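>>> Below: sequence and its predicted model.
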Amino acid sequence: MSQDECDLPEGLIWEILLWLPGRLLLQLRTVCRSWNSLISSHEFVMHHHQRSTQPRLVYCSLESEGIDFMQCSVSSLLYNKQPTRIEPLQMKYKIFQGSCNGLLCLCEGLPYKNLTLFNPCTRWVSLIVPFEYPHGDDPHPVFCGFGYDALRNKYKFVTCSRTSITAGGLGGRAKVCSLDANPSWKTVDHPMFPYFTCCHSGTFVSGSLNWIAHDHPSKNKEDDDPFKLLEWFILTFEMETESFGRLCLPRNNHTYPGFYGEVPSLHVLKNLLSICFHPAYENTAAFTIWIMKEYGVEKSWTILLTIRFRDGIIPPNIWLEPLYISEDDILLALGKFYRGKLFAYNFRIGKVDISSNSLSIYPLSKLSNGRFFHGYHESLISCLP
C-alpha cells in the first residue's frame, strides 16, 4: 500500500500512529515507504515518546548466574487478573545506571569497564564506550547518572567520586561522556563543598540529574558523635550547562538523627521529581511522598501521598520504593523489606493490594530480595540523531 492508496489525510495518519504502541509501529514500518519514513523520522519518534502510554517495568534478577535483565508491562501488573509474563532482554552481566527517553544505560564490570545504551523496544544497542574514572586509573567508588541535553540533542553520562574531599583540599573533578556517533569524555568542575552521596544512580528529570546527599559530618565538631545530625539535600547536575548545584528538601525535613538512619529516596513520579520519606519502626510516623511541581523551585514541594502506619494499611517495618503512579492514582511500589514483594496502593480509596495474583511476575513469582526494579516508558528513540 502506498500513501496515494490511503484515503486518510496525512495529518490524521500521523495522529493515529502517535497513539500506537512502539512494538506495533515497528511492524507498521513495513506497510509502505511513506509510513517507514514517517515512523522513522526524528520528529515522529520524539512526539511518540511524549505521548507514550506504555509504561514498562525493567528489572534485573540476581537469582541466576550473573545478572539477568527482564521487563514486563506495568498495566498488566496493575489491571490484569493473571500473573504477568516477563520478557528476557538478554543483557547479562550489566549494572543498571538509569534510563532516559526509553533508553537504558548499562555498565559492565566491577570496577566498571565500559558503558552501553540499550532500547528494550527496538533492541537497539549503542557503541560500547570504555569507562573513564574521575581520578584516572584509580577506580575510586563513584556515583553516576544518565540524562539528555535537549539544547544539543545529546545524551550524556556523568560520573564523579562519592566525596568532594581530595588530598589537596575541597573540590575535585567529574567526568562527562557525550554519547553520540563519536563518544568522548571530558572533565568538568566538581562542587566546592564537602558532602557524601547516599545513592549510586542519579534521578533524571527536567534536564537535570539528582542525587540524595548530606553534608560532611566533620562540620559537627562540637558534638561527640559527628554522625548525630546530618544535613540532607539534593545534589544536582544540569545537563545543558554541565554544572553542579543543590536543592533543599521539603519543609526543612533535611535533618535526621543517626548516620545509619532512614535515608530519603529520589524518584520520578507523574514526570516530576519526587522524594520519599519512610521513618521505619515508628508507629506514630508515616510513609510520605512529596513532588516538586516546578523543578528547581523549592517552594513548589507538595505532599502527594501520606500513609500513616497507625492506620494499619502497611506496617512500619516495610520500606516502600515507589515505581510508578497511574493516571487513576494507583501507586505501584516495591516492599524492600517484605521479601521483595510488589504493592499496588489506590490512594483515592486508601486500599492496598499485597497478595493479588496480578502482582506476581511469571515465571519469577517467588519472593526475592535479589531484584532491582525501574519504571520507564516505551519509545523508538536511539541516542543518534
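Sure thing, it's come through.
>>> From now on I want contacts and neighbour counts done on CA atoms only, so please keep to that.
OK.
>>> correct me, but residue 170 touches residue 164?
Yes - under the criterion of Cα atoms under 8 Å, residue 170 makes contact with residue 164 at 6.1 Å.
>>> tell me the contacts of residue 133?
139-140, 142, 159-160, 175 (Cα atoms under 8 Å, 6 or more residues apart in numbering).
>>> Mind naming the longest strand for the protein?
When the chain is parsed with DSSP state E, its longest strand is strand 229-238.
>>> and the angle from the following helix or strand past that one to strand 229-238?
Downstream of strand 229-238, the first helix or strand assigned by DSSP states H and E is strand 243-247. Interaxial angle of strand 243-247 relative to strand 229-238 (axes from the mean of the first three to the mean of the last three Cα atoms, to 10 degrees): 140 degrees.
>>> Tell me the buried residues in strand 243-247?
244, 246-247 (16 or more other Cα atoms under 10 Å).
>>> Now do the helices in the stretch 51-200 of the chain.
74-79 (DSSP state H, counting those that start in this stretch).
>>> err, the stretch 251-385 of the chain, not the other one
According to DSSP H, counting those that start in this stretch, the stretch 251-385 of the chain contains no helices.
>>> And the strands in it, which stretches?
255-257, 265-269, 272-277, 286-292, 301-308, 320-325, 330-335, 341-346, 351-353, 361-362, 371-377 (DSSP state E, counting those that start in this stretch).
>>> Nearest residue to residue 71 in space, please, no chain neighbours.
residue 58 (4.1 Å; Cα to Cα, 6 or more residues apart in numbering).
>>> show me what contacts that neighbour?
Contacts for residue 58 (Cα under 8 Å, 6+ apart) come out as 69-72, 373-376.
>>> Scan the residues you listed and report the most crowded one.
The residue in these with the most neighbours, by other Cα atoms under 10 Å, is residue 375 (25 neighbours).
>>> So that one sits against residue 71, correct?
No - Residue 375 lies out of contact with residue 71 (Cα under 8 Å); the separation is 9.4 Å.
>>> who touches both of these two?
By Cα under 8 Å, 6+ apart, the residues touching both residue 375 and residue 71 are 56-58.
>>> Give me the subset of the residues you listed lying in strands.
56-58.
>>> ok, of those residues, which one's closest to residue 107?
Set against residue 107, the nearest of those by Cα to Cα is residue 58 (15.4 Å).
>>> The closest one and residue 377, how far apart?
Distance of residue 58 to residue 377, given as Cα to Cα, to the nearest Å: 10 Å.
>>> follow-up on the earlier one: could I get the contacts of residue 133 as CSV with neighbour count?
Formatted as CSV, the contacts of residue 133 follow (neighbours: other Cα atoms under 10 Å):
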residue, neighbour count
139, 15
140, 14
142, 20
159, 24
160, 23
175, 22
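>>> Make a markdown table from the strands of the stretch 251-385 of the chain and add distance to residue 187 to it.
Formatted as a markdown table, those follow (distance: least, Cα to Cα, whole Å):
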| stretch | distance to residue 187 |
| --- | --- |
| strand 255-257 | 32 |
| strand 265-269 | 26 |
| strand 272-277 | 27 |
| strand 286-292 | 30 |
| strand 301-308 | 33 |
| strand 320-325 | 33 |
| strand 330-335 | 36 |
| strand 341-346 | 40 |
| strand 351-353 | 47 |
| strand 361-362 | 42 |
| strand 371-377 | 29 |
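>>> Next one for the comparison:
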Amino acid sequence: MKKAIHIDSPIPFSSSLFDNSISLYGSCDGLILCVTYPPRILLLLNPSTREQITLPHSPFHDTTYHVSYGFGYNASTDDYNIVAISCTYAYIIVSVCVYTQKTNSWRIIRDSPLSMVSDAPGTLFNGVLHWFAYENMSTVIAFHLWEEKFQNFPLPCFEAPSIPRFIGVLRGCLCITVGEPDTNSTEFWVMKEYGKRESWTKVATCPHYLTKPLNFTNNDEIQFLMDETTPLRSYNLKNNKYGSRMIPYAYGSLELLQYLEAEICLESIVSPNRHCFTPIVIDD
C-alpha cells in the first residue's frame, strides 16, 4: 500500500440501521466483515465493487453476552467462514458457531476454546484464525477452519509491564507486537516454527508505542495508526526510519479528528454474494 485515498462509504451511515456502532472484524480477498450493534447485524462488504450482503441472524443475534468474531477463507471447502464465540460477562464460554457462505447459514459446533478470546478480530494465517486469550494474555487461541478445532499455544516469556497487543503476519510467519510502556516502544516477535513456543524470535523494535499495526509489507515496512488522533504512518524495520504520513489531517473543509476503525483490504472483484443470495449494491 503506497497511499490512502478517500472514497465515499458504501455503507449508508445515514440509515437508521447504522445509528449505533459499527465494527470491522477483518478482511479477506477484498471482503470485509462488518458488525453493527445494537442491533447485532452482520454484513459482508466489498468496497471495490460496492456490493454488500446482510447475513442471516446468528444464534447470538439477540444475546446480550459478549461475542467475538473471526473471518477467513477455508481452502479445503473453497468457502468463506465466519466464527462467532459467545461468553457471559463472567467470561464463561457459552457456545461457538460457524457461518458458511455456500449454505448461507450458521451452525453451532461442539469444540470450544478453554477461555474467552480477546475483543480484537481473529487474525487469519494459513487457514487458521488467531486471538489472544482474554483472561490470559500469555496464550494464543487458534481455530483451524478446515478441522473446526481449537488449539492453544503459549507466547514467549515477557516481563512486566510488557503487554502483548496485536497479532499479524510478518515475513511469512505468525507475528505479535508487544508494547513496552517503560520505553514507549513496540517489539515485533515472529513464530518461526508454527505452534512451537521455543521458535518465538524478536526481530525488530519500533521506537513508538503503536496503537494498531495495519499492514506488514514484503520489504519489512509496517503501516500503522500512530494513535487515535494522528495520521496513518509507515516505519521500516530494516533501516529504522519513518515514512511520510499517508493520510492528510483534513479532506477539504472536513477535519479528520479520529480513526476509530481501520482494516487493510485488497482490491478485488470477489463477490460477497458468490452463491446467488440477494445482494445490495450502493449507488453513487
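Cool, the structure landed. As the structure is a prediction and not an experimental result, all values here were calculated from the model.
>>> on that earlier part again, between residue 170 and residue 164 of structure 1, which is the more surrounded one?
Under the neighbour definition other Cα under 10 Å, residue 170 of structure 1 and residue 164 were set side by side, and residue 164 has more, 22 against 15.
>>> Could you check how many residues crowd around the nearest residue to that one once chain neighbours are set aside?
Leaving aside its sequence neighbours, residue 164 of structure 1 sits nearest to residue 171 (Cα to Cα, 6+ apart; 5.0 Å). Applying other Cα under 10 Å, we find 16 other residues in the vicinity of residue 171 of structure 1.
>>> ditto for the one 3 residues further on
Residue 174 of structure 1 sits with 22 neighbouring residues when counted by other Cα under 10 Å.
>>> Equivalent analysis for residue 195 of structure 1, please.
Neighbour tally, residue 195 of structure 1, other Cα under 10 Å: 21.
>>> My guess is it contacts residue 212. True?
No - using Cα under 8 Å as the test, residue 195 of structure 1 is too far from residue 212 to be in contact (10.3 Å).
>>> who touches stretch 157-168 of structure 2?
By Cα under 8 Å, 6+ apart, the surrounding residues in contact with stretch 157-168 of structure 2 are 123, 130-132, 137-138, 174-182, 212-213, 215-216.
>>> Restricted to buried residues, select the residues you listed in PyMOL.
Here is the PyMOL command that selects only those of those that count as buried (16+ other Cα under 10 Å):
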select buried, resi 123+130+131+132+137+138+174+175+176+177+178+179+180+212+213+215+216
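>>> farthest-separated two in the contacts of residue 58 of structure 1?
That would be 69 and 376, which, of those, are the farthest apart (Cα to Cα) at 14.0 Å.
>>> So what does residue 47 of structure 2 match up with in structure 1?
Aligned by TM-score structural alignment, residue 47 of structure 2 pairs with residue 120 of structure 1.
>>> distance of that match from residue 240 of structure 1?
Distance from residue 120 of structure 1 to residue 240 of structure 1, counting by Cα to Cα: 26 Å.
>>> and the two? which has more neighbours close in?
Applying other Cα under 10 Å to residue 120 of structure 1 and residue 240 shows that residue 120 carries more neighbours, namely 23 against 16.
>>> Do I have it right that the more buried one meets residue 87?
No - in this structure residue 120 of structure 1 lies outside contact range of residue 87 using Cα under 8 Å: 9.8 Å.
>>> Need the overlap of contacts for those two.
Counting by Cα under 8 Å, 6+ apart, nothing touches both residue 120 of structure 1 and residue 87.
>>> circling back: the residue nearest to residue 71 of structure 1 maps to what in structure 2?
By TM-score structural alignment, residue 58 of structure 1 lines up with nothing at all.
>>> and residue 58 of structure 1, how far is that from residue 102 of structure 1?
Using Cα to Cα, we find residue 58 of structure 1 at a distance of 11 Å from residue 102 of structure 1.
>>> now swap in residue 203 of structure 1 and tell me
14 Å.
>>> for residue 356 of structure 1, same thing?
Taking Cα to Cα, one finds residue 356 of structure 1 at 28 Å from residue 102 of structure 1.
>>> do residue 318 of structure 1 as well
Where residue 102 of structure 1 is concerned, residue 318 of structure 1 sits at a distance of 30 Å (Cα to Cα).
>>> Can you tell me what residue 167 of structure 2 aligns to in structure 1?
Match for residue 167 of structure 2 (TM-score structural alignment): residue 266.
>>> burial count for that match?
Residue 266 of structure 1 has 24 neighbours, counted by other Cα under 10 Å.
>>> Burial check on residue 63 of structure 2, number of neighbours?
13.
>>> What's residue 37 of structure 2 aligned with over in structure 1?
By TM-score structural alignment, residue 37 of structure 2 lines up with residue 109.
>>> what does residue 231 of structure 2 give?
Matched by TM-score structural alignment, residue 231 of structure 2 corresponds to residue 341 in structure 1.
>>> Please pull up the equivalent of residue 154 of structure 2 in structure 1.
Residue 154 of structure 2 maps onto residue 248 in structure 1, by TM-score structural alignment.
>>> Isn't its match up against residue 236?
No - Residue 248 of structure 1 is not in contact with residue 236 according to Cα under 8 Å; the separation is 10.7 Å.
>>> okay, the two: which has more neighbours?
Per other Cα under 10 Å, whichever of residue 248 of structure 1 and residue 236 has more neighbours is residue 236, with 21 against 18.
>>> That one maps to what in structure 2?
Match for residue 236 of structure 1 (TM-score structural alignment): residue 142.
>>> quick one: its match from residue 169 of structure 2, how far?
14 Å.
>>> before we move on, what about residue 85 of structure 2?
23 Å.
>>> How about residue 9 of structure 2?
Note on residue 9 of structure 2: its distance to residue 169 of structure 2, by Cα to Cα, is 27 Å.
>>> Looking at these two now, which is surrounded by more residues?
residue 169 (17 against 11).
>>> how close does that one get to residue 129 of structure 2?
Applying Cα to Cα to residue 169 of structure 2 and residue 129 of structure 2 gives a distance of 12 Å.
>>> Report the spatially nearest residue to the match of residue 154 of structure 2, omitting neighbours in sequence.
Nearest non-adjacent residue to residue 248 of structure 1 (Cα to Cα, 6+ apart): residue 233, at 5.1 Å.
>>> Just give me the neighbour total for the one you found.
Neighbour tally, residue 233 of structure 1, other Cα under 10 Å: 23.
>>> can you check residue 169 of structure 1 too?
Around residue 169 of structure 1 there are 11 residues (other Cα under 10 Å).
>>> ditto for the one 4 residues further on
The criterion is other Cα under 10 Å. On that basis, residue 173 of structure 1 has 18 neighbouring residues.
>>> what do we get in structure 2 for it?
Matched by TM-score structural alignment, residue 173 of structure 1 corresponds to residue 95 in structure 2.
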